[in-house]
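Q: what shape does this take:
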Amino acid sequence: MTRLLGLLALFSLLTGCASGLINPNGYDETGTASYYGSRHHGKKTASGEPFNQHALTAAHRQLPFGTRVKVTNLDNDNWVVVRINDRGPHTSGRLIDLSREAAEQLGMLRSGTARVRVQAMSN
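A: Predicted structure coming up:
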């Protein structure tokens, strides 16, 4: 019985590591944000829901789907809360990919990218 419990614990640990997801509690990172819009509008996201460029959503490589994060544009202090519903960005050096609506609220449509702080919100 002890051996079985040990194997189950090991299996749980390995499957948790294999998923690549991180615990959002206390998540606070600074990096570059980009956005995606009309070209992807209506296409299925990694979470299975259709992408809506007018919604406040974002793509992140490791935060669980459904995680709400506050994204602050470090150049102008504008901020927005978005929900993670996709995987990405798929460009090296980027921290988060935002919907067009989120990018507009952050004031980064013209530049296409912005230096941002991403903080997970507590549920």
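Q: only C-alpha atoms from now on, for both contacts and neighbour counts.
A: OK.
Q: now the helices for this protein?
A: Along the chain, counting by DSSP state H, helices occupy 2-18, 100-106.
Q: which one of the ones you listed lies nearest to Thr30?
A: Closest to Thr30 of the helices of the chain, according to C-alpha to C-alpha: helix 100-106, at 14.9 Å.
Q: show me what counts as buried in the closest one.
A: Residues of helix 100-106 classed as buried by neighbour count (16 or more other C-alpha atoms under 10 Å): 100-104, 106.
Q: please generate a structure for the following sequence too, so the two can be compared:
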Amino acid sequence: MPLYAGAYDQTGKACWYGPRLHGRVTASGQIFNQHKLTAAHPELPFGTRALVTNLDNNRAVRVTINDRGPHVGGCMIDVSRAAAKRLGMTERGVTRVRIQAAPR
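A: As a prediction, this is how the structure comes out:
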């Protein structure tokens, strides 16, 4: 499980994506599966395992970065539908999060 080469700890907004892109090829070359715990991030290397915490309800999930994005203004990470469910954010669509990736 690759981790980010340097410590990463940021807060911002998360969005989620799922049905529309399910089955399509991600930027890493993997097939996107909305039922897996994955995410899109603009700079974390593919394969990075990141802890995403919903700052509104303190629910957290570990995701693997396998895509680039988000492509929605104001969001710093796009999580899969499965990750969004674990974070309790599917209704709102956007929520405040903390993203942490430990150095390898």
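Q: send over the TM-score of the superposed chains.
A: Laid over one another, the chains give 0.93 as their TM-score (TM-score structural alignment, normalised by the length of structure 2), with 101 aligned residues with a C-alpha RMSD of 1.1 Å.
Q: in structure 2, which strand is the longest?
A: strand 8-17 (DSSP state E).
Q: what residues in structure 1 pair up with that one?
A: Per TM-score structural alignment, the counterpart of strand 8-17 of structure 2 in structure 1 is residues 27-36.
Q: pull out the buried residues from that stretch.
A: 30, 32-36.
Q: turn the buried residues of helix 100-106 of structure 1 into TSV, columns for distance to Arg115 of structure 1.
A: Putting the buried residues of helix 100-106 of structure 1 into TSV (distance: C-alpha to C-alpha, whole Å) gives the following:
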residue	distance to Arg115 of structure 1
Arg100	16
Glu101	17
Ala102	14
Ala103	12
Glu104	14
Leu106	11
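Q: which residues in structure 2 form strands?
A: Using DSSP E, strands in structure 2 cover 8-17, 38-40, 49-54, 60-67, 75-80, 94-101.
Q: take the helices of structure 1 and lay them out in CSV including distance to Ser47 of structure 1.
A: Output for those, formatted as CSV (distance: least, C-alpha to C-alpha, whole Å):
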stretch, distance to Ser47 of structure 1
helix 2-18, 18
helix 100-106, 18
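Q: which one of the ones you listed is the most hemmed in?
A: helix 100-106 (a mean of 22; mean count of other C-alpha atoms under 10 Å).
Q: what's the mean distance for it versus structure 2?
A: Its aligned residues in structure 2 lie a mean 0.2 Å from helix 100-106 of structure 1 after superposition (mean C-alpha distance after the TM-score superposition for structure 1).
Q: average offset between the longest strand of structure 2 and structure 1?
A: Mean deviation for strand 8-17 of structure 2: 0.3 Å (mean C-alpha distance after the TM-score superposition for structure 1).
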